[in-house]
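A.B. asks: Prediction below, plus the sequence it came from.
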Amino acid sequence: MFDLLPCCLLLFGVGLFGCVDSSLLGIGGIKLGELSVNVTTISEIQENQKAEGIIYLEGQVANQAPFLATGAYELQDPTGSIWVITNHTLPEIDDEILIQGQLKFQSIPLGGKDFGEVYIQEQQRLEHKTKKTEPL
């Protein structure tokens, strides 16, 4: 039975990446130890807002919104910005981070039109560079 575990994990991992619309995968790869990931730009997400899947994003924290049990922060890259919902500690404004997240779309129908918004549910923070503060 335990001989099947590695095969199941491999199939599950391939299935997760297979759910991502291949047009969303960025062309810029980042190497994390032995792992290499493709980073998606925020503009690629906004071009195809109803796509779903696991993606990697890199950027700078522009804003934050703390909630009781969770929080959100706005992540910016040179192509745009997007909100990220997290269960982790909120990063500080100006911190630079690389995350793995689940692409989500929240439909908001009003007057026969859809004013939905795409956002990211953070799954894992892979890199985190805190801002440098100067002493007063």
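C.D. replies: Received, thanks.
A.B. asks: use CA for all of it now, contacts and neighbours both
C.D. replies: Will do.
A.B. asks: residue contacts, the residue most central in space within the chain?
C.D. replies: For the chain, Gly101 is the residue whose C-alpha lies nearest the centre (Cα atoms, centre = their mean; 3.5 Å). The contact partners of Gly101, taken as Cα atoms under 8 Å, 6 or more residues apart in numbering, are 54-57, 120-124.
A.B. asks: Got a quick PyMOL command for the buried subset of those residues?
C.D. replies: Typed into PyMOL, the next command selects the buried ones out of the contacts of Gly101 (criterion: 16 or more other Cα atoms under 10 Å):
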select buried, resi 54+55+56+57+120+121+122+123
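A.B. asks: Quick check: of the contacts of Gly101, which lies closest to Ile82?
C.D. replies: Ile120 (7.6 Å; Cα to Cα).
A.B. asks: before we go on, here's another structure to hold up against the first:
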Amino acid sequence: MPKLSHSLAFMKQAQLSAFSLFHQGLVILLVMGLCSCGNGKSTELNLNNLRIGANVTPIREIKPVPDNKTTVYIQGKVEKQAPLVKQQAYQIADSTGKIWVVTNQTNLQVGQDAVFKGKIRYKSIPLAGQEYGEVYLEEE
């Protein structure tokens, strides 16, 4: 009987070892796959593409376009806030610029990082023959 239990223990250890090797190989393949998903310029792992908000539009690229139906994601820090009727407006800044976001969220604080998904809007404000309009994002 001791030989049978020793054989069973050896088989169980061999199965666990094979299972562990399988998982290690799978992890290596996944990492290699992530490394190859780049733009072809480099084979190193680009950690910037692995952060949350990788599809974020830099604020400087947001332009006033009449009747724009495009949905964009922006990410940045809350710099200012302004209460509106049943909504809030937050000025969001990233390293490329600033934009106001109109949202139903009321719990954001100045200095907090935030990500928004919304439509680009433009409000024309003609005053004394000059245009003082502003581009903003309306959260969906």
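C.D. replies: Thanks, I have the structure now. Model, not experiment: these values are computed from the prediction.
A.B. asks: just to revisit the earlier point, what lines up against the residue nearest to the centre of the first structure once you look at the second structure?
C.D. replies: Aligning on TM-score structural alignment places Gly101 of the first structure opposite Gly118 in the second structure.
A.B. asks: on that earlier part again, show me the contacts of Gly101 of the first structure that map onto helices.
C.D. replies: When DSSP state H is applied, those are split such that none fall in helices.
A.B. asks: among the contacts of Gly101 of the first structure, which recur in the second structure?
C.D. replies: Retained in the second structure: 54-56, 120-123, out of these (criterion both residues aligned by TM-score structural alignment, their matches' Cα atoms under 8 Å).
A.B. asks: Go through those residues and flag which are in strands.
C.D. replies: 54-56, 120-123 (DSSP state E).
A.B. asks: Without its sequence neighbours, what residue ends up closest to the residue nearest to the centre of the first structure?
C.D. replies: Nearest non-adjacent residue to Gly101 of the first structure, counting by Cα to Cα, 6 or more residues apart in numbering: Glu122, 4.3 Å away.
A.B. asks: Repeat that for Ile85 of the first structure.
C.D. replies: Ala72 (4.4 Å).
A.B. asks: measure that neighbour to Pro6 of the first structure for me?
C.D. replies: When distance is defined by Cα to Cα, to the nearest Å, Ala72 of the first structure is 35 Å away from Pro6 of the first structure.
A.B. asks: quick one, which of those two is more surrounded?
C.D. replies: Ala72 (23 against 10; other Cα atoms under 10 Å).
A.B. asks: Which residue in the second structure aligns with that one?
C.D. replies: Checking TM-score structural alignment: Ala72 of the first structure goes with Ala89.
A.B. asks: give the contact list for that match.
C.D. replies: 81-83, 100-103.
A.B. asks: what about it, is that helix, strand or coil?
C.D. replies: What DSSP: H, G, I helix; E, B strand; the rest coil gives for Ala89 of the second structure is strand.
A.B. asks: Please enumerate the helices of the second structure.
C.D. replies: 2-35.
A.B. asks: Identify the residue of the first structure aligned to Cys35 of the second structure.
C.D. replies: Counting by TM-score structural alignment, Cys35 of the second structure lines up with no residue in the first structure.
A.B. asks: Please apply the same query to Thr103 of the second structure.
C.D. replies: Under TM-score structural alignment, Thr103 of the second structure pairs with Thr86 in the first structure.
A.B. asks: For the lengthiest helix in the first structure, which helices and strands make contact with it?
C.D. replies: Assignment by DSSP H gives helix 5-18 as the longest helix of the first structure. On a contact count with 3 or more Cα pairs under 8 Å, 6 or more residues apart in numbering; DSSP states H and E, helix 5-18 of the first structure meets strand 53-66.
A.B. asks: Show me which residues of the strand it packs on are buried.
C.D. replies: For strand 53-66 of the first structure, by 16+ other Cα under 10 Å, it's 53-62, 64.
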